[in-house]
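Visitor: Here is my input; please provide its structure:
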Amino acid sequence: MNSASKTGGIDLTSLEKSWMNLEKCYEKVRRVDSNYRAGVVFTKRRFEEASDPGERLYFQAAGLLAVAYDHQQALQDMMRSAIHPFSVWSLIRPAFEAAFHVVWILDPDDSQERMRRGLRLAGDELRSRKARDKAGKKVMGGQRNKDVQRRERRNQELGKKFEKEAQALHMGKNLIGKRVDPEKEFPKLESLRIDKVDGNYFYLAWRILSALQHGDMNAVAEVSDISKVIKIPGGWQTSTTVNDDVLISMMQLSMLMQITAIKLYIGRTTSN
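Guide: The predicted structure is shown next:
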């Protein structure tokens, strides 16, 4: 299989319009953030940022939007030159998933619930950090290494801090770092009820993109078109290309997820 194929039958003119609209959304985020920092208007975000969990909540959301934006830009650069049939999914999925987490933490109308979700996300990241540290400890000289000791102390400090925050938010310790279950959470998100599309469509997209990003060859075959079949000794050689309709659908759902995340972020920042 050729590692890259020309964009072929995909209408880049239509996509360019969608990309331009998405770029305008991200530009609005930057303007809103700039105005927010310069002003003193008491919005929902301003009240929430008066506490550590609330301040972290918007730091997380802004960071995740930056992740989504960066992958979206890389995807657009690729699409303007050639489609790499395997790596293209590794650009769509991170943008989609980062935006999903923004939607998940900002979707609830209740401020306390938004901060609880932010704390869950922070706890999950702490668990990931501990797992990296455990692996690193084996190659850094063990417990005697000063960097290992420093990071362990920091992990303990964060753990205690998160427990205090959970208590203040009336949240059980067992929920700190509890991973988001996409199958359960996607359908619950009110922000994802858009026309005839709901969370179930996004969950299906998440499943497909996850399989593709991790190199599931069955999934790759399902989203590919076989253009040539040549008999060779011992079997058949096929030439495949990414199915245009599937690729465009995944890109459109990713952009829709990003736009939804942006609307929530702007809404929480500007509404009172």
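
Visitor: going forward, measure contacts between C-alpha atoms and count neighbours the same way
Guide: Noted.

Visitor: can you map out the helices along the stretch 151-272 of the chain?
Guide: 182-185, 199-213, 217-222, 244-270 (DSSP state H, counting those that start in this stretch).

Visitor: And this one, please, so the two structures can be compared:
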Amino acid sequence: MAAAAGTDYSPSVTVSNEEQALINKLMALLQVTEQWIERTYPTAQPGSAFAGDDAKIHPYEVSHQASQSMGVAVDHLHSMRMALTGTGDNVLRIHTYAPLSLTRVALENAALALWLSSPAQRPERILRRLRLEMANLKAVKSFFGRPNPQQDAEIQRRKDRVNELAFQAGVVTNAVLAANPTASEEDIKAATRTALTNKPTATEIVQDAGQIAQLIDGDNNLALMLWRVCSAVAHGDRWVLTAFDIEVIGPSTPGVSDVRITAPTDLLVAGVQVALAMYGAAYRVYDQRVTSHR
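Guide: Presented below is the predicted three-dimensional model:
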């Protein structure tokens, strides 16, 4: 992935040659989003793995969630490119916090698509998709807050439907029978309901996806580490400022100084690299699932 020949992006302030090289590298990395933003995601072909998944749990298709998540990831990366070049093709203004927040969303959604698509066995792919759906239904109920009998009844109806689809798809049947060969249908249904209430966390998703995409350096899961840093920035957590460049401008009041805080460009470049790699891994698995029976 490289920028057009001869492209040299100038920041709005004077920077070192090393910093200039990082800025050019960042823009070269983001160049690929110009193609990705126009990408359409093929529907699952008859006989493919995703076609089989989707048929069992309509209208909660695995392929639809995976393609949506990849679209969200690309949208945020492309918006970063647009924001950086918003003052002109050869002038950049890199905000301190916003690019890392955009990177966080891109990384998280690309990871979700990979986490959802990667299991080799259909029951696990379906279980992950329906765990997400149960979390969605819980979020809807929480959003509206106060009890609403009609709305609550509709949410419960949808939960019952998700539970039944999961049971029919046998998402935990083999595991239950392996542990207890005499398990009854009610035992399997109860285990299914329990499995579906296990809400996937972003930490679980990014950590697993980082391993699948082989974004590992020794004992460090790079995807998880960078996602945590970017999430801290998005939430306004102060601990992350220890990784930033802090320049003391001068005293403000006794015991307090004015400072200029700058996000390290190499951190942003690393985050974008990991997000792009995660998206690439997700798309490759998605493409396999919509065309192959495995």
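
Visitor: sorry, back to before: to R120 of structure 1, which of the helices of the stretch 151-272 of structure 1 lies closest?
Guide: Among these, the nearest to R120 of structure 1 by CA to CA is helix 182-185 (13.6 Å).

Visitor: distance from the closest one to structure 2 after superposition?
Guide: By mean CA distance after the TM-score superposition for structure 1, the fitted helix 182-185 of structure 1 averages 5.1 Å away from its aligned residues in structure 2.

Visitor: Tabulate the helices of the stretch 151-272 of structure 1 in CSV, adding columns for distance to L106 of structure 1.
Guide: CSV is the format used below for these (distance: least, CA to CA, whole Å):
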stretch, distance to L106 of structure 1
helix 182-185, 13
helix 199-213, 15
helix 217-222, 31
helix 244-270, 6
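
Visitor: wait, which of the ones you listed is closest to E23 of structure 1?
Guide: helix 244-270 (9.9 Å).

Visitor: what stretch of structure 2 does the closest one fall on?
Guide: Counting by TM-score structural alignment, helix 244-270 of structure 1 lines up with residues 265-291 of structure 2.

Visitor: buried sites along the matching stretch?
Guide: 265, 267-283, 285-291 (16 or more other CA atoms under 10 Å).

Visitor: what's the answer for stretch 15-32 of structure 2, then?
Guide: For stretch 15-32 of structure 2, burial by neighbour count (16+ other CA under 10 Å) applies to Q20, L22, I23, N24, K25, L26, M27, A28, L29, L30, Q31, V32.

Visitor: which ones among those are found in helices?
Guide: Among the buried residues of stretch 15-32 of structure 2, the residues falling in helices (DSSP state H) are Q20, L22, I23, N24, K25, L26, M27, A28, L29, L30.

Visitor: and of those, the nearest to R39 of structure 2?
Guide: L30 (15.0 Å).

Visitor: any idea how far that closest one is from S118 of structure 2?
Guide: 25 Å (CA to CA, to the nearest Å).

Visitor: what's the closest of the buried residues of stretch 15-32 of structure 2 to K141 of structure 2?
Guide: L30 (38.0 Å).

Visitor: can you tell me which residue in structure 1 aligns to that closest one?
Guide: Per TM-score structural alignment, L30 of structure 2 is aligned with W19.

Visitor: E133 of structure 2 now?
Guide: Using TM-score structural alignment, E133 of structure 2 pairs with A122 in structure 1.

Visitor: leaving aside the residues next to it on the chain, what's closest to its match?
Guide: G177 (6.6 Å; CA to CA, 6 or more residues apart in numbering).

Visitor: give the contact list for the residue nearest to the spatial centre of structure 1.
Guide: The centre of structure 1 sits closest to A98, judged by CA atoms, centre = their mean, with a distance of 1.3 Å. Going by CA atoms under 8 Å, 6 or more residues apart in numbering, A98 of structure 1 touches L64, L65, V67, A68.
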